[in-house]
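K.L.:
show me the folded form of this:
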Amino acid sequence: MPNTWVPLPTDSGYGIDNLPYGVFTTDHEPDRPRVGVAIGDFVLDAGAAARAVGAPLDVLDAPSLTALMAAGRATWRGVRASVTTWLTDPSRRASVEPHLIPRRDVVLRLPFEPADYVDFYASEHHASNLGRIFRPGTEPLSPNWKHLPIGYHGRAGTVVVSHTPIVRPSGQRKAPTDAVPSFGPTRRLDIEAEVGFVVGAGSELGTPVGLDGFADHVFGVCLLNDWSARDIQAWEYVPLGPFLGKSFATSVSPWIVPLEALDAARVAPPARDVEPLPYLDDRAAEPWGLDLSMEVRLNGHVISRPPFASMYWTAAQQLAHMTVNGASLRPGDLFASGTVSGPEVGERGALIEITWNGENPLKLPDGSSRTYLEDGDEVTITATAPGPNGTRIGFGEVSGRIVAAR
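P.N.:
Below is the predicted model:
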């Protein structure tokens, strides 16, 4: 990869090997969202740059990423190659440089229009921890867990961009010792540190997408926080699963890292002790495990470093399972990995695990403690991945601050 003429901080996760896509506005044009590309401490106004160099790339001259995403893999590759050329060829600098905007001067928006949202449950460590919490003395994993990627359908309309305030949800709650349920704000508001996968190219209803179709349909990767009201969830989830305890908000990071930028981060998933059915069998396929290093901060304090490489089910297997019944894909479909947790206490991606359902309160450096989130708390999830030649691919952050119930 050639060097860029854009000045880069030495520790930038937004180098020429990354080039994530987002959507932004500026203070003087707050009602004109535009497609942007992160490079160093700048955001490239991609549509304006395309016009400046005379490139016929209408998919970049748009208020969201949806048109680019829907165009398919050949277009994704072509656009990425073009943007790379603009930012590395010195002869293009005079045309392109005026369309670089300092990142501090832009407002990042929700980068795509969510179509459907599916959340999975793919970490064996997370699933086992929850099984031990809620079913002590029994087998922690359900009998189907190692045979298929378990998931549920969420609410696409409540997917929000990073830094959107999270209103504490209300609903029914019933503790085991309560005679009847009560109604009110959740007392057990939690986080789930996850990775999201954004679908670009759609598929035909009735036609499954196999493991080998993953890169043809998934446009890129973002960070995701699947906020969870554990007391509401515990009362409602039998027998049909998560509903109001999850659907009030899901936060995503504003930058979508192209799948192509993650070639150096691909790793084999953990060894599996149950042979998957053929449509999920990736042993002979190129691996789609990803070596992402994640970090979770609560009010600025690091509370966890979940390792994404430990996830039992890969995103390619999740997509294959999600469509094996013939369900179609649409541009903007979002599916999430499920909580990322590793084998160590400091690698757990949710407070329910970190505090063992409140039994072991989390001690913060400022002297306070938490079992679950309080109003005013802010949670920030960040991640990086290996890039070529020792570089790091940055994902930015997904943050949210809790505000009181309405």
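K.L.:
C-alpha from now on. contacts and neighbour counts both.
P.N.:
OK.
K.L.:
which residue of this structure sits farthest from its center?
P.N.:
residue 179 (38.9 Å; Cα atoms, centre = their mean).
K.L.:
mind listing the strands for the stretch 101-250 of the chain?
P.N.:
Listed in chain order, the strands of the stretch 101-250 of the chain (DSSP state E, counting those that start in this stretch) span 106-109, 117-120, 151-153, 159-161, 166-167, 170-173, 182-185, 189-190, 193-199, 218-225, 228-229, 250-252.
K.L.:
residue 19: which of these is closest?
P.N.:
strand 218-225 (11.3 Å; Cα to Cα).
K.L.:
want to put them side by side, so please do this one too:
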Amino acid sequence: MPEPTPLALPEGHPFGPHNLPYGVFSPGDAPRRVGVRLGDHVLDAGSLAAELGSPHAALLTGPTLNPLLAAGRPVWSEVRAALTTWVTDPVHHPAVERHAHPLGEVSLHLPFEVGDYVDFYASEHHASNVGRIFRPDAPTPLTPNWKHLPIGYHGRSGTVVVSGTDVVRPSGQRKAPADPAPVFGPSVKLDIEAEVGFVVGVGSERGRAVPLEAYREHVFGLCLLNDWSARDIQAWEYVPLGPFLGKSFATSVSAWVTPLEALETARVVPPARDEALLPYLDDSSAEPGGYDLRISVEINGEVVSEPPFTTMYWTAAQMLAQTTVNGASLRTGDLYGSGTVSGAEAGQRGSLLELTWNGERPLELGSGERSFLEDGDEVVLRAWAPGAQGVPVGLGEVRGTVVPGA
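P.N.:
So this is what the prediction gives:
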């Protein structure tokens, strides 16, 4: 049987010419380079662009996506249009095949150099579940500020890792409410957070807020994100300043960044607002700011949840506006996460904290009962979005295995 070619794709393939996400790869021991996924192959974008005389070849030949990210939306559109032509016009197919590598024969790397990392808390269902778990006697599960602004915290960009990187179980202080004093040791409540990450291309000037309508001029695309969480460490340390060691040990992202242009047909209106928003967050007359992304969460090969991104109360544009409204600047490669994606149903929760109700209702898996993650557990997030004519747009996967700490 002849080897499959990158151009011989079955109808409806989620990584066809309608998608073309960007990543960074290396064939063997060769230097890292920008790649574009087509089917089960990765195209050496820089070498292909150079052979075909693209004026943007230099943006595609380095070891990260950052030069392309910084180039701005007009260039992003030109590069995408050229790539689409190259993979759909038969005159270019010999060149495409010369610069294609089977995915199984390359290594995939963190696709961009991360600037700053911000994580949000944008799912009303997730925030409500957390409120019910930890504040069961409160009159309402949401904090008073929740429906007035996207809540977030600044994380650690140096521990953002690419899919496939092992996650070392973190250690730290933990103290249950009934314990007389804190103890130090490995986390016993290691969790996941199924999220979507947004990748900033063009930076902004310090002192100037980025308005809602400028979102698409600054954000290049999105990726899947798993913000691993040590719930026991977090519970003891976070009052009064918020997440620190319980979050900063690892954040996994997919190897592929899907450009916003590939997701035009997946845009949807966010949930109805039931509190009036201040003008800088008011999207009542804006273009649809939500995305119809279908996420699945697997633990050791079993799907345990399917969170829908359509339910997210705050949009990516609102999160970006909130990040900069105080005058904080953006940098190329900045990453911000949506926070845990959870839906209204029990099978749509994006964390074990919710799925097991803080360990009170363990999951029954083929690999055994789970309240939180054990060493050796592998977690995989996958997602897709509806595309034109019903063809799905694949968002890749985020894969990570828990390994014991030193």
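K.L.:
still on that earlier bit, is it possible to get TSV of the strands of the stretch 101-250 of the first structure that adds mean neighbour count and distance to residue 385 of the first structure?
P.N.:
Listed next are the strands of the stretch 101-250 of the first structure as TSV, based on neighbours: other Cα atoms under 10 Å; distance: least, Cα to Cα, whole Å:
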stretch	mean neighbour count	distance to residue 385 of the first structure
strand 106-109	19	22
strand 117-120	20	21
strand 151-153	16	25
strand 159-161	23	21
strand 166-167	20	28
strand 170-173	19	37
strand 182-185	13	37
strand 189-190	22	26
strand 193-199	26	12
strand 218-225	27	11
strand 228-229	26	26
strand 250-252	26	17
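K.L.:
for those, give me JSON lines that also has distance to residue 131 of the first structure.
P.N.:
Output for those, formatted as JSON lines (distance: least, Cα to Cα, whole Å):
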{"stretch": "strand 106-109", "distance to residue 131 of the first structure": "37"}
{"stretch": "strand 117-120", "distance to residue 131 of the first structure": "16"}
{"stretch": "strand 151-153", "distance to residue 131 of the first structure": "16"}
{"stretch": "strand 159-161", "distance to residue 131 of the first structure": "28"}
{"stretch": "strand 166-167", "distance to residue 131 of the first structure": "28"}
{"stretch": "strand 170-173", "distance to residue 131 of the first structure": "20"}
{"stretch": "strand 182-185", "distance to residue 131 of the first structure": "26"}
{"stretch": "strand 189-190", "distance to residue 131 of the first structure": "17"}
{"stretch": "strand 193-199", "distance to residue 131 of the first structure": "18"}
{"stretch": "strand 218-225", "distance to residue 131 of the first structure": "21"}
{"stretch": "strand 228-229", "distance to residue 131 of the first structure": "17"}
{"stretch": "strand 250-252", "distance to residue 131 of the first structure": "24"}
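K.L.:
so which of those is nearest residue 301 of the first structure?
P.N.:
strand 193-199 (15.1 Å).
K.L.:
re earlier: do you know which of the strands of the stretch 101-250 of the first structure lies nearest residue 239 of the first structure?
P.N.:
Using Cα to Cα, the nearest of those to residue 239 of the first structure is strand 151-153, at 12.6 Å.
K.L.:
give the aligned range of the closest one in the second structure.
P.N.:
Using TM-score structural alignment, strand 151-153 of the first structure corresponds to residues 152-154 of the second structure.
K.L.:
mean distance, the matching stretch to its aligned residues in the first structure?
P.N.:
If you overlay the two and look at stretch 152-154 of the second structure, the average distance to its match in the first structure is 0.2 Å (mean Cα distance after the TM-score superposition for the first structure).
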